Structure formats: C-alpha cells, structure tokens
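> The following comprises the amino acid sequence and a computationally predicted model.
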Amino acid sequence: MAARARVDPPSGGTLKHVESLIPSLGPSEQKVAREVVENPREVSTLSAAELAERTATSAATVIRTCQSMGFKGFHQLRLYLMRDLVAATPPEAVPRMGVGDPRVWLPAVFESAGKELAHASAPVDYENFDLAVDALVGARRLLLAANGGSAPVAQSALIGFLALGWHPEAPVDAAVQQLTAASLTPGDLCLCISSSGANILTLHTAEVAAKAGATVLSITGFTHSKLHRISDIPLVCGDVTQTWPTGTVAANIGQFVLVAALQSAAAHRAGRLEAESAVTSEVIDLLADDDAGESD
C-alpha cells in the first residue's frame, strides 16, 4: 500500500485515526494496527523489531504500516501515542456505567462522552469536508439515506436542512430510499450515513444514486469501507463504540456533530443563515400559539 499524505491527529485522536484505517490495510498491516489500538501504552515503549515480534510480522511491515496510515514511520507514531497517553484519564479513574450510585458514575459518563467526541474528528479529511459543503450548496435535489443505528442521524439532518431553507428528501423505508435514488440526476446529491460503511440497504441506495449520475456523499466510521469506496466524497468520523455498552447510540454522537457542522458551513457559504432565523422564529410563534390555546 502506498504511503498516505502525512497526518497530524489532534491530541487524543491517534487511536481513532488508526482504527478508522484498519479495513484499508493488508492482513499483516492490520495485525500491527490492531496491536496499536488494543495496547497503545505497551506499543509506545517498543521498538519496531519488538512490535514485529509481538505481531509475527517484520520490522519492515511495522514501518510500512505506519507509512500506510500517514505517519513518517514507527517513531512518529510512538510520539503521538505517548502524547495522547500523557493527556488521557487513567481507565481506572472512570466509574463503570450503570453500576452503583448514579451520583458517582453519571457525571463520568458525560465526561467520557465529551472526550470520545473530541477524538472522533481525527479521521476527517478537511479537503473532502470543503468539497461536501460545495456539493450541498450546489445540489438541485438532496436525498438523505440511512438505516439501522444511523437512521436517527438522517432524520435529525432532515430537520436541520429544512430549517436552513433546503428541501431534502429523507424517506424512512429503505425501498423508498432506493426508488428515490433512482430518480436522481447529475447535479443532485445523495448523502448516505452508515457507521460501519457496510449496511447493505444504505449501500444499495448509494449504488443506485451513483448509477443515476448523482454525487454520493457519505459519512462512515471507517476509511475504505465499501460505502467509502462507492462515494464521490467520503467523510470518516471516528466510531466511538469501543467503551460504550450502548454502542450504536454512542457512535451516532460524532455523526450528529459532523452533519451539523456541514449544515452550518453550507448555510454560511450559501447565505442561508437568515432562513434558519426566520424558520426558528416561526416555530417559536407556533409553539406560543399552542400554549395560549391550552390556557383558554
């Protein structure tokens, strides 16, 4: 695998970056990357030869893996791991979710969620983000497609786009998603959301949209997933299922934020922020009328 463009993960985001790339690596490289993700503290103290021995690979494979992930070599990866470990909260300091007094563990849950969310942006390609914003601004039609655990993200996105003056289509039924995708034409945009990048229903919609000539924009949790490969503009937002028993819901946190960021940037670029203000004011007026009716 050819070396990627050099990366500079944000503090705390190195493991999310590595994890997002695992599906795109060869079998031997995946063994090295998984060892990094599963044992970062130990890996940060090893030499390339020692890591090669642990993974039954070679020092050359270890170095090649690091370069495939965008690092200059193993030494630079170790520096990033050490940086993140210094800033990290020791695992034993975080109470187990759901066990014991909620006054103890519930605040820790929210603190942990904030840290996971801060790291979830590590794999985002900023050039693709800008391309996505341009695509949203220029799209004649916008189809939002998601199924399973990612479906709530698409429905939330629908509300956000409507408030900003877009008129997206976001059918809940997967068959209707595919039928709608078939009616798209060049100049239209299909936004597909799937944490795994492997949801077969969402993949079919993306394939139909691409065949129709529409631009396919995707949000996934893994680089070079099947959805990532189908997409014209892939965006990867780090999956946050590792430390959460309610994994699907937790994974969506990053997706919600990334979609909101896309909406905000597109609205700013298209001059639609005034539309959001007007819609918000109208909703507030409607709610006020409902309250007045209840008091009569």
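Looks like it came in fine.

> CA only for contacts and neighbour counts going forward, please
Noted.

> Hmm, Thr223 is touching Val18, no?
No. The pair formed by Thr223 and Val18 falls short of the contact definition of CA atoms under 8 Å, at 9.7 Å.

> Now do the strands in the stretch 51-200 of the chain.
Ranges of strands in the stretch 51-200 of the chain, per DSSP state E, counting those that start in this stretch, are 142-146, 189-194.

> Can you say which of those strands is nearest to Val94?
Among the strands of the stretch 51-200 of the chain, strand 189-194 comes nearest to Val94, with 29.1 Å by CA to CA.

> Looking at the strands of the stretch 51-200 of the chain, which is nearest to Pro123?
Judging these by CA to CA, what sits closest to Pro123 is strand 189-194, at 15.2 Å.

> buried ones in the helix or strand where Val208 lies?
Applying DSSP states H and E as the criterion places Val208 in helix 200-211. In terms of neighbour count (16 or more other CA atoms under 10 Å), helix 200-211 has its buried residues at Leu201, Thr202, Leu203, His204, Thr205, Ala206, Glu207, Val208, Ala209, Ala210.

> show me what contacts the third one?
Read it as Leu203. Residues in contact with Leu203 (CA atoms under 8 Å, 6 or more residues apart in numbering) are Gly197, Lys226, Leu227.

> another one to put next to it:
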Amino acid sequence: MSIVRPDLSVHARVRAAASALGPSEGRVAAVIMERPDDVVDWSAAELAAAAGTSTATVIRACQSLGFRGFQHLRLELARSAPLTPRDSDPVAAGGTFDDAVDALRLAQESVDPERVDAATAALRGAGRVVLVGNGFSGPPLQDLAMRLSSVGRAVEAPVDPLAQQFAVHSLSADDVCLALSYSGANVQTLRACTAASERGATVVLVTSYSRSPLGRLADIVIATGPVGSAHDLDPYLARLGHTVVLHTLHGALAGDARHADVADLRHVVADALSED
C-alpha cells in the first residue's frame, strides 16, 4: 500500500499516489479525481463500471491510494467538502445553525416517506425490536429506546457490540432489527444485521448512504443523504437527519399508545423531580 501523508486533502492524497498505480488502478484514481461528487453517491461496482474495471480492482486501488477500502475513501470524500469563509470560523454560531438547516433540508429531500411508513408498520407489528448501532450511532439509539419506553413500547438496545450479537441471534421472522449507521459499513453493525436477516427478522436501516453493505442487506432503507463535514471524526450534521427520522418513527408509534399507560409513566417523571 502506498504511504501518503494523512494531513493532505483527499484529492492531494489521490494525486500523490496515483502515479505509482498500474493502468487499471490508475483509471480508478482518474475517475475519483474527475468526479468526486459522483463517487460519494456510488457503490464500488458503479465506480468500477465508470473506470472500466472490476470491483476488486477498485478496492485494491483505494488501498493503494492510502485508504482502507472503498467505503473509507467515500467517507473521506464526503467529509472533504470545501469550506466557506463562514465555516472557517469555529465560533460562528450563525454559520453552524445555517449548516444544520441545510443538513436537515437535505435529509427532508432524501428521505422516502413510503419507506418511513413501511418501517413504522414493521415496528408496529413486531414481536421483538432490537436496536443496533455502534460508535456515534449508539447514543441516538439509546435515546430512541427510552422515548419508545415512555409510550409503552418495549425495545432492546444493547450498548455492547457482543450483547447486540447475542440479542439478534434469538430473533425470528416476527421480529425487527432496527440499525443506525452513518456510513452503512460499520463492521459490528453489519455482523448483527446479517445474523438478524439470516434468522428471518426484518432489518430496518437508517443511514446516510443507501448504497452500502448494510444498505444491500436491509429490507427497508431510510437514507438521509451524505452530508459533507469539516469534522474529521464525528458526522454531527448527518446525525441531525438521523435523529429526525428516529423521532418520526417514535411519533408514529406514540400514536398507538394508550392514554392510561402514558399518564402512568408521567408519574415516573414527576417522582424524579426534586422538591427543592
């Protein structure tokens, strides 16, 4: 694998390593440099077709260019969106709010309402629901689990990846595995969803990238679209769209809750408040 400086931009990294590639891998690099915006939305097979080569060659080319694979390249391209002067000021609150609004608009335009309805129906009719997500996707799922519990819906949301594996291995065709993954390529989440699918459970995925390993596996995919971010690790803008989708699912299921159950749970909140 080529060694390239990690502080270089994605485009600079590709240019720096491209000269050492063979003809087939070189064509892959050329497409990446010429059509980076398209590559962000493509699968490895689509990039292979555009470069006139195979999927295996695409993966090798990505590794030769200094990335762990195609999914890693695609994420880095999405995160390398050019910054505006407004974005370059870390304390510009107005710019941050504007970015958040843009991210939510992208999610609104990208999400298919029919898939949200399908996911709601699957969750409503499920015998068991197991929530699966790791890394930055974990906290939003824990939030959803508590919110669903507040309207009388029992769900399982193991935090530990191994516990997620244990939970999904006992699912059946009457159950649902709801996964959250920004990239759609998290290895631990993919393993859990694969196990759930093999046992006949319906796999529902909320993600930014529908064309991903998890996107190909899931029965219902709700995609919010890729959001470019200057942040190296945390796709915080993308998580805004994910959170709204999860809230939408919660809102639809909350409508099924009995008033008496919700009223009873309000006492739990009231009892948790200090008198001081």
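Yep, it's here. Everything numeric in this text was worked out from a predicted model, so none of it was measured.

> ok so, going back, dump the strands of the stretch 51-200 of structure 1 to JSON lines, plus distance to Ala214 of structure 1 and mean neighbour count.
Converted to JSON lines, those look like this (distance: least, CA to CA, whole Å; neighbours: other CA atoms under 10 Å):
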{"stretch": "strand 142-146", "distance to Ala214 of structure 1": "10", "mean neighbour count": "27"}
{"stretch": "strand 189-194", "distance to Ala214 of structure 1": "6", "mean neighbour count": "28"}
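
> quick revisit: give me the mean distance between the helix holding Val208 of structure 1 and structure 2.
For helix 200-211 of structure 1, the mean deviation from structure 2 after alignment is 0.4 Å (mean CA distance after the TM-score superposition for structure 1).

> Next SSE downstream of that helix?
Later in the chain than helix 200-211 of structure 1, the nearest helix or strand by DSSP H and E is strand 215-220.

> State the span of structure 2 onto which that following strand is aligned.
Counting by TM-score structural alignment, strand 215-220 of structure 1 falls onto residues 202-207 of structure 2.

> To what extent is Ile233 of structure 1 buried, counted in neighbours?
Counted by other CA atoms under 10 Å, the residues lying close to Ile233 of structure 1 total 21.

> ok, now Ala267 of structure 1?
By the criterion of other CA under 10 Å, Ala267 of structure 1 has 22 neighbours.

> what does it align to in structure 2?
Mapped onto structure 2 by TM-score structural alignment, Ala267 of structure 1 lines up with Ala254.

> Chain neighbours aside, what residue packs nearest to its match?
Ranked by CA to CA, 6 or more residues apart in numbering and with sequence neighbours excluded, the top spatial neighbour of Ala254 of structure 2 is Val151, at 5.7 Å.

> which residues does the one you found contact?
Val151 of structure 2 makes contacts with Ala254, Ala257, Asp261, Val262, Leu265, as judged by CA under 8 Å, 6+ apart.

> Identify all contacting residues around the helix or strand hosting the fourth one.
With secondary structure defined by DSSP H and E, Val262 of structure 2 is part of helix 259-271. Outside helix 259-271 of structure 2, the residues that touch it by CA under 8 Å, 6+ apart are Ser150, Val151, Gly152.

> before we move on, the earlier item: check the mean deviation of the match of strand 215-220 of structure 1 from structure 1.
Stretch 202-207 of structure 2 differs from its equivalent in structure 1 by a mean of 0.8 Å after superposition (mean CA distance after the TM-score superposition for structure 1).

> what's the offset of that stretch from the middle of its chain?
In this view, stretch 202-207 of structure 2 has its centroid 10 Å away from the chain centroid, taken as CA atoms, centre = their mean, to the nearest Å.

> returning to what we had before: compare the contacts of Val151 of structure 2 and tell me which has the most neighbours.
Ranked by neighbour count (other CA under 10 Å), these have Ala254 at the top, with 18 neighbours.

> That residue reaches Leu148, doesn't it?
Yes. Applying CA under 8 Å, one finds Ala254 of structure 2 in contact with Leu148, separated by 7.5 Å.

> Look up the closest residue to Ala181 of structure 1, ignoring the ones flanking it.
Nearest non-adjacent residue to Ala181 of structure 1, counting by CA to CA, 6+ apart: Ala209, 4.7 Å away.

> Read off where stretch 48-58 of structure 1 ends up in structure 2.
Stretch 48-58 of structure 1 lines up with nothing in structure 2 when matched by TM-score structural alignment.
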